[in-house]
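What follows is a predicted protein model with its sequence.
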Amino acid sequence: MRIYVTNVFVDDQDKAEKFYTDLLGFKVKNNIPLGENRWLTVVSSEDPEGTELLLEPSDHPAVNPYKEALFSDGIPAHSFQVQDLDAERKRLGDLGVKFTVEPMDAGPVRMAVLDDTCGNLIQLIQMTNAAQ
């Protein structure tokens, strides 16, 4: 058994698609119209057959209070692994991505947190030698 799809609730699918593809570097895997919304998934360009991330509309009434609580408490909605956190921080910062937590050591990993502009915080993790 493996994880096939996981989701992140987004305020605007078009904006999320641009952020996750143009800035983070993911690739669109599925883009299927479903009424007002789409079944819109992205995958890592490094693992195109890997787990898909569904950019899911925040339409359900329970979603926005949940997202707002996580965001205000500084809790990331997801965690993505990178090879070189400092290089990724510089690359994304140069593209205008806002970080709420700068790269720091956190036990066996280095981590930072960014704002995806769609109502979520996303954690970036670099495994250190202690965690591998």
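Alright, I've got the coordinates.

from here on, contacts and neighbour counts on C-alpha atoms
Noted.

gap between residue 76 and residue 115?
Separation of residue 76 from residue 115 (C-alpha to C-alpha, to the nearest Å) stands at 9 Å.

any residues in contact with both of the two?
Counting by C-alpha atoms under 8 Å, 6 or more residues apart in numbering, the shared contacts of residue 76 and residue 115 are 121-122.

Doesn't residue 68 lie inside a strand?
No. With DSSP: H, G, I helix; E, B strand; the rest coil as the criterion, residue 68 is assigned helix and is not in a strand.

next, the one to line up against it:
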Amino acid sequence: MSFAENRRIAIVTVVVDDYDRAKAFYCDVLGFECLSDEPLDDGKRWLVVKPPGADGGALLLAEADGEEQRRAIGNQTGGRVGFFLHTDDFARDHETMIARGVRFLEQPRHEPYGSVAVFADPYGNRWDLLQPRRG
């Protein structure tokens, strides 16, 4: 028995402290689209965002429920870069993000795989803004 050929990672959960604060950052600051913001039981929401034009790869913004989840906010990957935002114009997006108050943790650098700079979301999760090298 084998797996289907058409599979992809569709949604990754990011634990946040507040739905509205997270939605404002990802949608208003990073320019993501809100695919769904539906109320669930117990005050929870199904809040899914993704970069515009992206094929797959959305985030479920999940408000922490309990102390264990609150401790994971901002450190879901143990301090490593855990999220990669690809762009077709690094300079434009880097400049726009700085103008919108995004906190970059380093200066842009050019690696064999592309142009990259690490930034943090409001919770401390590390992201790469990355324009992959063509060819």
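Perfect, thanks for sending it. Just so it is clear, the structure is predicted and the values come from calculations on it, not from any experiment.

And the TM-score between these chains?
The TM-score (TM-score structural alignment, normalised by the length of the first structure) is 0.81; 128 aligned residues with a C-alpha RMSD of 2.3 Å.

which residue is nearest the centroid of the second structure?
A centroid search over the second structure (C-alpha atoms, centre = their mean) returns residue 83, at 5.8 Å, as the residue closest to the centre.

which residue lines up with it in the first structure?
With TM-score structural alignment as the criterion, residue 83 of the second structure lines up with residue 78 in the first structure.

tell me the contacts of its match?
When contacts are counted by C-alpha under 8 Å, 6+ apart, residue 78 of the first structure touches 8, 121-123.

can you rerun that using 10 Å?
Going by C-alpha atoms under 10 Å, 6 or more residues apart in numbering, residue 78 of the first structure touches 6-8, 53, 113, 120-124.

I'd like the secondary structure assignment at residue 119 of the first structure, please.
With three-state DSSP as the basis, residue 119 of the first structure sits in coil.

so how far is residue 90 of the second structure from the equivalent of residue 107 of the first structure over in the second structure?
Aligned counterpart of residue 107 of the first structure in the second structure: residue 112 (TM-score structural alignment). According to C-alpha to C-alpha, residue 112 of the second structure and residue 90 of the second structure sit 15 Å apart.

which of these two has more neighbours?
A direct count of neighbours by other C-alpha atoms under 10 Å for residue 112 of the second structure and residue 90 places residue 90 higher, at 19 against 7.

remind me, longest helix of the second structure?
helix 90-99 (DSSP state H).

quick one on the thing from earlier: from memory the match of residue 107 of the first structure sits against residue 132, does it?
Yes. Proximity of residue 112 of the second structure to residue 132 meets the contact threshold set by C-alpha atoms under 10 Å, at 9.0 Å.

Spatially nearest residue to residue 51 of the first structure (excluding sequence neighbours)?
residue 4 (5.0 Å; C-alpha to C-alpha, 6 or more residues apart in numbering).
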